[in-house]
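Participant: Predicted coordinates and the sequence they were generated for:
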Amino acid sequence: MIRVEVVLAWADRVNARVLELPEPSTVAEAVAAAALPGSEQCVAYAVHGVVAPPQQALQEGDRVELLRPLLADPKDNRRRRARGG
């Protein structure tokens, strides 16, 4: 068994679950087992901040982060701030 954490962060809250999964388990299996509300809106995953494919095998202590789509383009936001708007 391995112990992993699955996390989904929103602007005002964080949903997280610590799971014990059989070895070997994948990112997709951990996400499915966590069943966090809102996870269906996620477009990608990361393990310790590095983008990971769903079939990536997990190791003891891994933190799986569910990544939501961007609401605004960061470059556009910087340009808007630079223009003073």
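Facilitator: Arrived safely.
Participant: Please count neighbours and contacts with C-alpha atoms only from this point.
Facilitator: Fine.
Participant: If you count neighbours, what's buried in stretch 24-35?
Facilitator: The neighbour-count check on stretch 24-35 (16 or more other C-alpha atoms under 10 Å) flags Ser25, Thr26, Val27, Ala28, Glu29, Ala30, Val31, Ala34 as buried.
Participant: this is the comparison structure:
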Amino acid sequence: MVEAMIEIEVVYAAVDRQVLLPARVPAGTTVRAALLNSGVGQAFPELDLQQCPVGIFGKVVVDPENRPVQPGDRIEIYRPLLADPKEVRRLRAAKAAEAKARNQ
């Protein structure tokens, strides 16, 4: 019996480059298994595909070892933020206030 295959995408954006890889996996493949078989590990060997946080269409997948992929899913690999967004906003506001005070 022929195993049904489904089409998915795997995306990752590093600091210097990004990749979108189309993949065909057997129906019932888990998110983690799809990642491991997608080829993204060859493109980004620094990634720990066994532990990295992932999501599908912007929603975090809590249990990628057990959640099966669906046709058309876009698996996104998340990386740590380089800066805390709240801290960046705070510094920008302080800089703007300082510039405003100098101009008065």
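Facilitator: Done, it's in. No experiment lies behind these values; they were computed from the predicted model shown.
Participant: Any idea what the TM-score is?
Facilitator: After superposition, the two chains reach a TM-score (TM-score structural alignment, normalised by the length of the first structure) of 0.87; 85 aligned residues with a C-alpha RMSD of 1.9 Å.
Participant: Same list (the buried residues of stretch 24-35 of the first structure) but as CSV, adding distance to Asn77 of the first structure and secondary structure.
Facilitator: Compiled in CSV, the buried residues of stretch 24-35 of the first structure are given as follows (distance: C-alpha to C-alpha, whole Å; DSSP: H, G, I helix; E, B strand; the rest coil):
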residue, distance to Asn77 of the first structure, secondary structure
Ser25, 38, coil
Thr26, 35, strand
Val27, 32, helix
Ala28, 32, helix
Glu29, 35, helix
Ala30, 34, helix
Val31, 31, helix
Ala34, 33, helix
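Participant: Contacts only, for the most centrally placed residue in the second structure.
Facilitator: With distances taken as C-alpha atoms, centre = their mean, the second structure has Ile77 as the residue nearest its mean C-alpha position (2.3 Å). By C-alpha atoms under 8 Å, 6 or more residues apart in numbering, Ile77 of the second structure lies in contact with Val10, Val11, Tyr12, Ala13, Cys52, Pro53, Val54, Gly55.
Participant: Pretty sure the last one sits in a helix.
Facilitator: Going back to what we said before, that points to Gly55 of the second structure. No: Gly55 of the second structure: not assigned to a helix; according to DSSP: H, G, I helix; E, B strand; the rest coil it is strand.
Participant: Burial check on the alignment partner in the first structure of it, number of neighbours?
Facilitator: Aligned against the first structure by TM-score structural alignment, Gly55 of the second structure finds its counterpart in Ala46. Ala46 of the first structure has 18 neighbours, counted by other C-alpha atoms under 10 Å.
Participant: can you tell me how far Ala46 of the first structure sits from Asp76 of the first structure?
Facilitator: Going from Ala46 of the first structure to Asp76 of the first structure by C-alpha to C-alpha, to the nearest Å gives 24 Å.
Participant: ok, now Arg17 of the first structure?
Facilitator: 34 Å.
Participant: Looking at those two, which one has more neighbours?
Facilitator: Arg17 (18 against 10).
Participant: quick one: what's aligned to Ile8 of the second structure in the first structure?
Facilitator: Checking TM-score structural alignment: Ile8 of the second structure goes with Val4.
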